[in-house]
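Participant: just coords:
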């Protein structure tokens, strides 16, 4: 069809052959083969040249459309090979969204404006299946115990330390830094549901020689702060969960030990060579952290 288009545009088989680098007989043979497929004459002689029949004009117009589409497809494919375009599927947990993922994606869009992003929250108790099953390229996860998942590479992003959250005016609020054991006899507000974040708190308390007495259960950091503010108990909340501080609480550092949840990027190994994905990981690691006091 592109040969026919060249003939129609040039006005003669000889001129089309010259432009295409073919012999006139080769051009004539291709036009004849196309006429056989179409079942209609495509050219008619006019003097020393030719002009398209109605069928020839129709096919020539479609050849132009196809040529444009092929050119766009080739450009898109070249961009995809260079990884300037395409789709990145990203999963994240709630507190990582605004503080970590959003600024990293803002930088990614500047560096790779053609990349499309599929962004969804994941199950905090089991965030890896979408990566292991190939439905996501990267998931932001907390301290995976099993880092030997086949086909997944873990990249450490940051350490998110926990802070003691006390009712404002609590007797321990007079101290700038608390030993974790100072909270041993207090009623507790649980700030996380079952999973690696709660495990970090419980294991930290165990290292300090006690088990926290959870008087109130919550699975939301803002709600947990509200319960603490009313005097129902104390809590441990990670810095990333304290971006919105309740006015009725006091926040203090803890030590001996200081519980820390390790934030990782779980990356599908088959995607790890993509420049845009590497750029996203670099952006995630470069997001500035603002410690809560």
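Facilitator: Sure thing, it's come through. As the structure is a computational prediction, the values presented were derived from the model and not from experiment.

Participant: alpha carbons only for contacts and neighbour counts from here, please
Facilitator: Will do.

Participant: three-state assignment of the spatially most central residue of the chain?
Facilitator: Geometric centre of the chain, nearest residue: residue 90, 2.9 Å, by Cα atoms, centre = their mean. With DSSP: H, G, I helix; E, B strand; the rest coil as the basis, residue 90 sits in strand.

Participant: strands of this structure, residue ranges please.
Facilitator: 43-46, 49-52, 85-92, 114-121, 138-142, 152-167, 177-179, 187-190, 213-217, 235-238, 249-255, 260-268 (DSSP state E).

Participant: dump those to a markdown table, plus distance to residue 7.
Facilitator: Supplementary listing: these in a markdown table, determined by distance: least, Cα to Cα, whole Å:
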| stretch | distance to residue 7 |
| --- | --- |
| strand 43-46 | 9 |
| strand 49-52 | 8 |
| strand 85-92 | 36 |
| strand 114-121 | 38 |
| strand 138-142 | 52 |
| strand 152-167 | 55 |
| strand 177-179 | 85 |
| strand 187-190 | 78 |
| strand 213-217 | 79 |
| strand 235-238 | 72 |
| strand 249-255 | 80 |
| strand 260-268 | 51 |
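
Participant: please compare the first structure with the one that follows:
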């Protein structure tokens, strides 16, 4: 059996699995049962004559053969979709760029870059999606986004270990800050001393091992509230329910009643803002968006 015998459905399913990282997540996104996804992957592996996925306790990882098939699958699916649009009489999308971004980048950086791009290159259409850094790295490799704005924390490891390595460009490197209610005693100055963060109540993400509390503390932080959404976190801060850490990129979007302050003392908690893409020639519309994002980050 040859890969040419693979069905378009199997290629779509495989690309979804590669992007989502688990068979279960891919099945949910596609509206399939997990067994149906498994059957499509098995059929594709028979056609390829090699295992395409390494099953692990935390999901799946592409094999060397899987990475090759993924590149081909993305190209085939995109070409078929373009042909379907043309047959339906719809205009093509030669100037469409797909951008992925992590949560706080959508508060100010991404909107500012898109507004600037519309002024300078109004013919370029940008579609966007939010995701975690691992999810966006998978989306880049699956060919479902062209560029991704990622967050990186010390020791600044690559977003994944797949090959070829993603091409990364640092847009900015800035220190982490703390959001505090305007009426809180810590909001009276222009900065917060790290020693004054001891014993504070924190608002953190529920599945991130306390992310939201100041990472340099030498105590177990008290997590008063767990919230994924930035608006909810900052609303709780404004209501005096606790403190939370914020990247500088989010500072322009904080609501009234919240101050965002730097922290002095202890090790510096740096964060990098990265622009990631697959290596290779950069199409002109993608390059224009990348330039707009670099300018917005400054």
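Facilitator: Looks like it came in fine. Predicted, not measured: the structure shown is a model, and the values here were computed from it.

Participant: TM-score for this pair?
Facilitator: Remark: TM-score between the superposed chains equals 0.58 [TM-score structural alignment, normalised by the length of structure 1]; 202 aligned residues with a Cα RMSD of 3.1 Å.

Participant: returning to what we had before: residue 224 of structure 1: which of the strands of structure 1 is closest?
Facilitator: strand 187-190 (6.3 Å; Cα to Cα).

Participant: for the closest one, name the packing helices and strands.
Facilitator: strand 213-217, helix 221-229, strand 235-238 (3 or more Cα pairs under 8 Å, 6 or more residues apart in numbering; DSSP states H and E).

Participant: and the ones you listed, which is most packed in?
Facilitator: Mean neighbours per residue, mean count of other Cα atoms under 10 Å, is largest over those for strand 235-238, with a mean of 27.

Participant: so what touches it?
Facilitator: With Cα atoms under 8 Å, 6 or more residues apart in numbering as the test, strand 235-238 of structure 1 has contacts from 160-166, 188-191, 201, 221, 224-225, 228, 260-261.

Participant: what of stretch 197-217 of structure 1?
Facilitator: Counting by Cα under 8 Å, 6+ apart, 142, 180-181, 184, 186-192, 224, 227, 232-233, 236, 256-261 sit against stretch 197-217 of structure 1.

Participant: and those residues, which are buried?
Facilitator: Listed as buried from these are 142, 180-181, 184, 186-192, 224, 227, 232-233, 236, 258-261; burial here means 16 or more other Cα atoms under 10 Å.

Participant: could you pick out the longest helix of structure 2?
Facilitator: helix 64-87 (DSSP state H).

Participant: can you find the partner of residue 178 of structure 1 in structure 2?
Facilitator: Alignment note (TM-score structural alignment): residue 178 of structure 1 maps to residue 192 of structure 2.

Participant: please report the distance of its match from residue 118 of structure 2.
Facilitator: 39 Å (Cα to Cα, to the nearest Å).

Participant: and those two? Which one has more around it.
Facilitator: Taking neighbours as other Cα atoms under 10 Å, residue 192 of structure 2 and residue 118 compare with residue 192 leading, 20 against 15.

Participant: correct me, but that one touches residue 186?
Facilitator: Yes: using Cα atoms under 8 Å, residue 192 of structure 2 makes contact with residue 186 at a distance of 6.4 Å.

Participant: can you pull the contacts of residue 53 of structure 2?
Facilitator: Counting by Cα under 8 Å, 6+ apart, residue 53 of structure 2 touches 60, 61, 62, 63, 66.

Participant: and it, how close does it get to residue 66 of structure 2?
Facilitator: Remark: distance between residue 53 of structure 2 and residue 66 of structure 2 (Cα to Cα) = 6 Å.
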